[in-house]
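**Q** Here is the input, now give the coordinates:
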Amino acid sequence: MGKGFYISKPLGFVLFGLGVGAVLTIFALSVVYSQEKRKNEVNARDGTRMVTTAAPHSTSAPSNEPWDKYRLPDTLLPAYYNVTLWPRLVPDEQGMYIFTGKSGVALTCVKETNLIIIHSNELNFTLTSEMHHAKLAGLGGTSAPVILKTWFQIQTQFMVILLKDNLQVGKSYWLYMEFRGELSDDLGGFYRSQYTENGVKKVVATTQMQPTAARNAFPCFDEPSMKAVFHLTLLHPPGTVALANDTENVTIDDQEVLQTRFEPTEKMSTYLLAFVISEFTNLRSPSEANVLIRIWGRREAIESGQGDYALSVTFPILKYLENYYNTTYPLSKSDQVALPDFAAGAMENWGLVTYREQSLFYDPKVSSNEDKEWVVTVITHELAHMWFGNLVTMRWWNDLWLNEGFASYVSYLGADYAEPTWNIKDLMVLQQVQRAFGVDALVSSHPLSSREDEVITPDQIDQLFDTITYSKGAAVLRMLSEFLTESAFAKGLHNYLHEYAYSNTVYTDLWKKLQEVNADSSIQLPASINEIMNRWILQMGFPVVTINTRTGIISQQHFLIHPDAVVDKPSDYNYEWFVPITWMKSGSNMGQHWLLTKTASYEPMKTDTDWLLANLNVTGYYRVNYDPQNWERLLTQLTNLNMIIHRAQIINITLALRTTKYLYEEKEYIPWESAIRNFEYFFLMFDRTEVYGPLQTYLQRKVKPLFDHFKVITSNWTRKPPRYMDQYNQINAVSMACKTGVKGCSELTRMWYRQWMKNPDSNPIPTNLKITVYCNAIAAGGVEEWDFGWQMFKNSTIAAEAEKLLYGLSCTKEPWLLNRYLEFTIEPNLVRKQDVAFAIVYISGNVIGQPLVWDFVRANWEHLTKDYDDGSFFFGRLIRGITRKFSTEFDLQQLQRFKEDIAASSFSFGTQAIEQAIEQTKANIKWVSENKVQVMNWLIEQSA
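**A** Okay, here's the model as predicted:
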């Protein structure tokens, strides 16, 4: 799964662009629409490196030496590793947690060389002789050359071994090293996580290797194509259990330390290696199951049933995926571990999947529907990787999109199988497609797949874990599956997995297998899959397809939030796409058309009352615009269209504010959720202006009927709505009612919260409404309400509950409480490092907190990022979240000055996030200048 997938669910339509990006694309369409009416028309951890041995050449000067390049030379291939690691779960005399290790790797020479270059980062090595850090021996009777010199190339993270003579092509050698590292709390590599149980601090030793941190745990060939077999032994204290990718072989107890050896792994990439040493306990599948499934976590969490749901869905999801791939699960067990501290949402380590607690644990007494949905989709995402990503792995990180986009897409299919009554596949448009549109409409976006030589450094690799990789990847693969048919798509996947099992591929290998399947089907495509799909993955962005129903002219244009922005990234395809267009005419006549050129023709509408709706169910990754007459006819169909997702689509692509006038009649979740996400942009742009009052008044009238509706069907808020999607929409009803000042809403939330304050052991707040109640009650209260929420946050033993309180605390209107909260975020004993970025972004969503956060981050950004192994990801999350409200020239100047300050420092990552923030701010400025008066006047007219 990697880093980019985690989205904090309780703030679903607020947090760093999930809804905002989609909103911007929607309202940017106003430019296209208005033009049509006028007949014209985005350093690794700064700790002290433990190895300080200098390289013989300066890394600051240009060099063509192999050790100054970030990619491994193609001279050696690893076959297998023997690794023994011993993490100390108590601090040493200097207060440091350390681990020691012994590592050997069998390597084969494939090209003549007198160099061994192997990844190593932040490890101290024991001298094996007077001057060398490694021993080299021949295998199979081969003699090994003498080592002349070893050194460490810090910038490129290599240990370099210079040999007296060349290694022989086709011969194998054994490289042995002993080392020591820090078991730090930076959430990357081999690190420690901590929690308290019954008043006693517990330390967990765990891993997060993706993408380039296996080298922090032991020296290795740390590239995805360098697959090998791993023989692992872990030493650990009595009373703890050791887990790894494969099953344990034997545990030896010498009374002082346990030694657990593991069966050899399958041939796999280093980034998928994982091990955990803890006092965790587990739930397990019945003994008759052919795959051992275990859910691991804190004893208190497991014994209270928080892992029960995960256990209940894991086996059905595995069986579904076996059937989907038509390929047996490759391993004998599937351990899933909930960690108290984890930077990402989860990680697909083969056979040992690691999760944030919130991503694996669910407590029906405390957690919401949204929490439950998150658990099942994350589990499916990670298990989908067991085949697609683990069994068959991308050759290099430039094809990360294929791994993560595919798992994101399949997560909805598997979750729908596990929970068939939820209709969860319908949510993919809101949660993935629209989210991708927002980022991909920026000129600072990037193609799904780049050339290998464009993704070299760890920072460049880190930056790929983003919305484009996950959400656009999912959207584009969904589109491919739709026009091929799901059955043909799945058959091609089976053939792909069968041919390339235990090896590495590039994306075109999948296209070949899908093309072979399509050749045997009745689906007629206008070009090869390679020709069609390369236009979607090798160039950034997406088209807006304009359909003129009067003339029969259909055209495509690269869609940009800022239509005047200059696209300085060349494309071999001139930003044109092969677009699969599905449509419905006047509610019944279905059709499909491929748009292969800039402009084409089709049969125009025959009458003035006929209407056309294109891109049915938003299966295509493109926006649609129409002539004004068809827009008008579509507006009249809002309440008539039977398919709910069609109403949501129209809400999302309609520009005139009057399309929202019908909302007082709407009771369905998807159209309301889509409308709220759209209006969120209005709140972001106008919550500090005179437009906010009329906007609040207008929406209050629209949401009041929905609020009253749920009050009735829940018997005055005492029951849960019977329909699953209604349970989601109840959250919208209460949240928007309180946001817009509907009478009775604030009183309701404060009443629930006060009842809880009177009896902290019995929370009366409905689980699905907690996030809204916490926020509104704390916003309406003062220090007493905030302090109570903070105490409940500190006392919480359920991650999902803590997350809701983390957000609710950001809603206070007291500046001094917000400043105190900001100071708390940089105290690891108060807020876990995994939650820091989210807490800060939450506070920035508060109109009072936003300027406080901006000042705080600029003053503390080096401190905020230096302790994170995934600094680029962390920093990008902060920047995207904090700058969402930026819409003035002054905001832009401050952001540009911040960019200059960073460029002048030693800070080497996060540039992509800042560029995207600058472009987004410019688009916001333009949109506000062009629309503020118009929006204000329209809202005033509605209240007249």
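
**Q** only C-alpha atoms for contact and neighbour calcs from this point on.
**A** Will do.

**Q** Tell me the spacing between E65 and Q157.
**A** With distances taken as Cα to Cα, to the nearest Å, E65 is found 14 Å from Q157.

**Q** Ok, L430 next?
**A** In this structure, L430 lies at 41 Å from Q157, with Cα to Cα as the measure.

**Q** before we go on, could you also do this sequence so I can check it against the first one:
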Amino acid sequence: MGKGLFVSKAVAVTCVVAAIGAAATIIALSVVYAQETSKNEVTPSTTASPNTSPTTPSTPKEPWQRYRLPDSLAPVSYNVTLWPRLEPNEGDLYIFSGHSTVAFRCVKETDLIIIHSNKLNLTSFEGYHAKLRGLNGATAPGLKDTWLEIPTEYLVVQLDSPLQAGSTYELFTEFIGELADDLGGFYRSEYMEDGVKKVVATTQMQPTDARKAFPCFDEPAMKAVFHMTLIHPHETVALSNSMNYDPLNITMEGHNLIQTSFEPTEIMSTYLLAFVVSEFTFISNQPDADVLIRIWARRRAIEEGQGDYALEKTGPILAFFADYYNSSYPLKKSDQIALPDFSAGAMENWGLITYRETALLYNPGVSSNGDKEWVATVISHELAHMWFGNLVTTRWWNDLWLNEGFATYVSYLGADYAEPTWNMKDLIVLNQIVGVMSVDALASSHPLSSKEEDILTPEHISELFDSITYSKGAAVLRMLSEFITETVFSKGLNTYLEEFKYSNTVYTDLWKQLQMAVDNANIELPDSVEVIMNRWILQMGFPVVTINTQTGKITQKHFLLDPNSVVDRPSEFKYEWFVPITWIKTGGAEQQYWLLNKEATNTNMTLSADDWLVANINMKGFYRVNYDSDNWERLLAKLSSRHQDIPVINRAQLIDDAFNLARAKMVNTTLALRTTKFLDTEVEYMPWETARRSLNYYFLMFDRSKVYGPMQAYLKKQVTPLFNYFKKITVNWTKIPENHTDQYNQVNAISMACSTGVEGCKELTTGWFREWRNNPMNNTISPNLKYTVYCSAIAEGGVVEWDFAWSMFKKATIATEADKLMSALSCTRQPWLLNRYLEYCLDPEKIRKQDATSTIISIASNPIGQPLAWDFVRAKWDHIFNDYGDGSFSFGGLINGLTRRFSSEFEYKQLLQFKEDNAGQLGSATTSLEQALESTKTNMNWVAMNKEQVLDWFTSETSSPV
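**A** Okay, the predicted model is just below:
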């Protein structure tokens, strides 16, 4: 998940079906539920465990107090029947009921069955929460006791004699759960269609929420075959991972319903299971295709053609990965469904991928260029998982980086195949690598791979879904693919998938397969793939490589944004890396050199008087580069005279490296600022976007100080030529630039021009917005420019503009349009409107739960809204954490977004107080809070050291002749 989904695989195994009819079960469960709610008794989910001596969390004495399942049992198959109610009951609750039979093999003799179950009310059979019977001649022992162990989310079944190793048994449970709107497990999503509220029953199991839908062995290595049956109303359709059998008409509780059963899945992990009941419709590919592809969404969205682009690209991307892996797609079908409420971007459930609407639906007349790219890359990310993650699955969540980092990297290859003119292989640098380097340069960062024993609780697992896992994972795998070649990389993947299909791995299994491919190709490396890569994944951070072009001396050291920060995480590699350095000299070809120690000398890197050298070509390696002062001056001179001689990615890299080296006190801040001087002649997107992000840090630090005015004036001077350039090539803004990245840079030109007061810009955007406000049924604003125009006009306007945008947001039927309006509403400069908007964030009728975090962060990105948002979240933290969590909020992202401006002692103390006040109630925000404290301290030191020289530099640049 992260960007997207998880997928698993499966091998066919016969499942034993419970000898209890679905109708009888569901009626019984309804009675149980009615009794429990009417009596208001303590439900099984709050039952205490039997008398056991108290133990410390670090050394639990009993198996049910440990967060990892015992290795005594192994599931074989599940037979699950569920009936979601799409209307509330008399208590105004949405519920689902069902029963499940799991067949399992006893691997080691044991008198305990421990299986995950969370937030399920289990039916009692003669005082026990389950039934057990033996299979294939095995005799089932009697039940001694059963209980729900709440902290570890287990159903514990204690037996009066042991299960026998080698024998097979089945456990039957029936239950009722809430079909809540918490975006986790089996949950409900709602939308309006033709004035009528529609309810969708859908799932998000990853990482640890399958246990909220039915009792199961909910760990990724506990693969099994799943036989699913769904009971649902006639006007709805049911979907799951595999193809359905012909539905049956049934009658239950006086209701005429449909019973849809599905073919057994392949052998797969619980987190990849998915099922949906909805009134959605679909479009599909040709009936004679090898794989059935269907795009599902709200009926109106399909009728408007919003699924057409996804359908057009899914087939080619699937074909690309089948070729890339040299492995056929393992399933008969690929369903992809756009959900109105979904916590992640998408989820790679095997055969039934679930998406946010913005990640799957695209409307050419309304959606932007960026929206289209997002759809292509998310689809590619999820389809990549069909093999890597689903067919072969990592054994435990400590190797999540391999699953998600890999899918993130190759998603750019798949998208590049689907859209060859977009230059997607370059855009990975901006979209993934540049940003995560700032996170990994903190002393509070973490290695890509952890030890299994360090990742135990659901909270620990959730914390791993961060930019290190996705973006750094992608960066180091891209680096590996570059130095062993993409052809050899894909050959290693093929043998990896073939060797481990339908099973589980650890990361070293991939290194071994890649090593065989390297050996077969006779590629020379300084050491084995495992030895090289372990230095990149088992220790946090990355190096800064310093090259002295006078002597050829090269050194490396751990790069930290704050060189005074204390790294308290030991590394067996002592923060040294094997670094694949690539470089070019003036007019020369690319060369490569491996830096294997803290320092070395390479005389090929020495320069004559007028030459220059730039290293890390196209940012293939995950490291920063510093140079001697003479080479920096030559590079700055080259940027000013003929910047095109330096590759475009490296022009961006020079800016990004210089600004970060300056923050780390390795170069002067004015040197970093000088890397932006050539931009008045630059029209390419990547250098401009990198400069915009780099300077954004200065705005965050100084937009409340006297530096702000001269800084604005300098940026205005630099961006004016770019604004005029796009005005010219678009024929006074009447045409859309042809090039993919030019479309992005046009947005930058207008956005920065309006924010810095370039003449004619605000009149342009407010005029377009006014035309729309005067004629709401005819929005002629270019889709690429909509957010920029909305934000600019709302910032310049007042309550009239805000209320109009809010009304348009509530009426929007296209998710990407709603997203742009939702973000732009935070641009207002009216504090009372921002406070009102914050209150809306905790009202799901106004802002969907899935969007609450991002909306609060948007408000906090506004300098007027930041203190309001920070006060709001602190005041509401109990409510947010206890009542609005469980997938609705990304706590880590929330803390990061709220504190980006923090740069004072007062703000640092506020953070410390927040940590103290909410000890034990931070969940997945724990690491982010530590990073925020570190960043705030770093910001404080940086501002104190640099404020005056930054002010002087901007002042001198804006007072000099243009």
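
**Q** Can you give me the TM-score here?
**A** Comparing the chains after superposition, counting by TM-score structural alignment, normalised by the length of the first structure, produces a TM-score of 0.94; 901 aligned residues with a Cα RMSD of 1.4 Å.

**Q** re earlier: give me the more crowded residue out of E65 and Q157 of the first structure.
**A** When E65 of the first structure and Q157 are compared on other Cα atoms under 10 Å, the one with more neighbours turns out to be Q157, at 23 against 8.

**Q** just the helices in the stretch 801-950 of the second structure please.
**A** Listed in chain order, the helices of the stretch 801-950 of the second structure (DSSP state H, counting those that start in this stretch) span residues 815-824, 831-840, 849-861, 865-883, 891-898, 905-917, 926-959.

**Q** what helices or strands is the fifth one leaning on?
**A** Going back to what we said before, that points to helix 891-898 of the second structure. For helix 891-898 of the second structure, the helices and strands in contact under the criterion 3 or more Cα pairs under 8 Å, 6 or more residues apart in numbering; DSSP states H and E are helix 849-861, helix 865-883, helix 926-959.

**Q** In CSV: those helices, plus mean neighbour count and distance to K762 of the second structure.
**A** Formatted as CSV, these follow (neighbours: other Cα atoms under 10 Å; distance: least, Cα to Cα, whole Å):
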stretch, mean neighbour count, distance to K762 of the second structure
helix 849-861, 23, 20
helix 865-883, 16, 21
helix 926-959, 18, 22
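
**Q** Distance to H460 of the second structure for those - can I get that in JSON lines?
**A** Listed next are these as JSON lines, based on distance: least, Cα to Cα, whole Å:
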{"stretch": "helix 849-861", "distance to H460 of the second structure": "20"}
{"stretch": "helix 865-883", "distance to H460 of the second structure": "16"}
{"stretch": "helix 926-959", "distance to H460 of the second structure": "10"}
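
**Q** Of the ones you listed, give the one that comes closest to T25 of the second structure.
**A** Checking those against T25 of the second structure by Cα to Cα gives helix 865-883 as the closest, at 31.3 Å.

**Q** and that closest one, what does it pack onto?
**A** The criterion is 3+ Cα pairs under 8 Å, 6+ apart, and the helices and strands that helix 865-883 of the second structure contacts are helix 831-840, helix 849-861, helix 891-898.

**Q** between these, which gets nearest to L493 of the second structure?
**A** Nearest of those (Cα to Cα): helix 891-898, 32.6 Å.

**Q** Which residue range of the first structure does the closest one align onto?
**A** When the first structure is aligned by TM-score structural alignment, the counterpart of helix 891-898 of the second structure is residues 875-882.

**Q** Could you report the neighbour count for M428 of the first structure?
**A** Taking other Cα under 10 Å as the criterion, the count of residues near M428 of the first structure is 21.

**Q** let me fix that: Y807 of the first structure
**A** 23.

**Q** so what corresponds to it in the second structure?
**A** In the second structure, the residue paired with Y807 of the first structure according to TM-score structural alignment is S823.

**Q** Please verify my assumption that its match contacts T853.
**A** No - S823 of the second structure is not in contact with T853 according to Cα atoms under 8 Å; the separation is 11.4 Å.

**Q** So for G91 of the second structure, which of the helices and strands packed on helix 891-898 of the second structure sits nearest?
**A** That would be helix 865-883 among those, by Cα to Cα, at 18.8 Å.

**Q** what does L123 of the first structure align to in the second structure?
**A** Checking with TM-score structural alignment, L123 of the first structure has L120 as its match.

**Q** At which residues are the strands of the stretch 151-300 of the first structure located?
**A** 158-167, 172-182, 189-197, 200-208, 229-236, 241-244, 248-253, 258-262, 275-278, 281-284, 292-297 (DSSP state E, counting those that start in this stretch).

**Q** Can I get those in CSV including mean neighbour count and distance to E862 of the first structure?
**A** As requested, the strands of the stretch 151-300 of the first structure are exported to CSV (neighbours: other Cα under 10 Å; distance: least, Cα to Cα, whole Å):
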stretch, mean neighbour count, distance to E862 of the first structure
strand 158-167, 20, 26
strand 172-182, 21, 21
strand 189-197, 20, 21
strand 200-208, 21, 23
strand 229-236, 23, 35
strand 241-244, 22, 35
strand 248-253, 13, 42
strand 258-262, 21, 40
strand 275-278, 23, 30
strand 281-284, 18, 38
strand 292-297, 23, 33
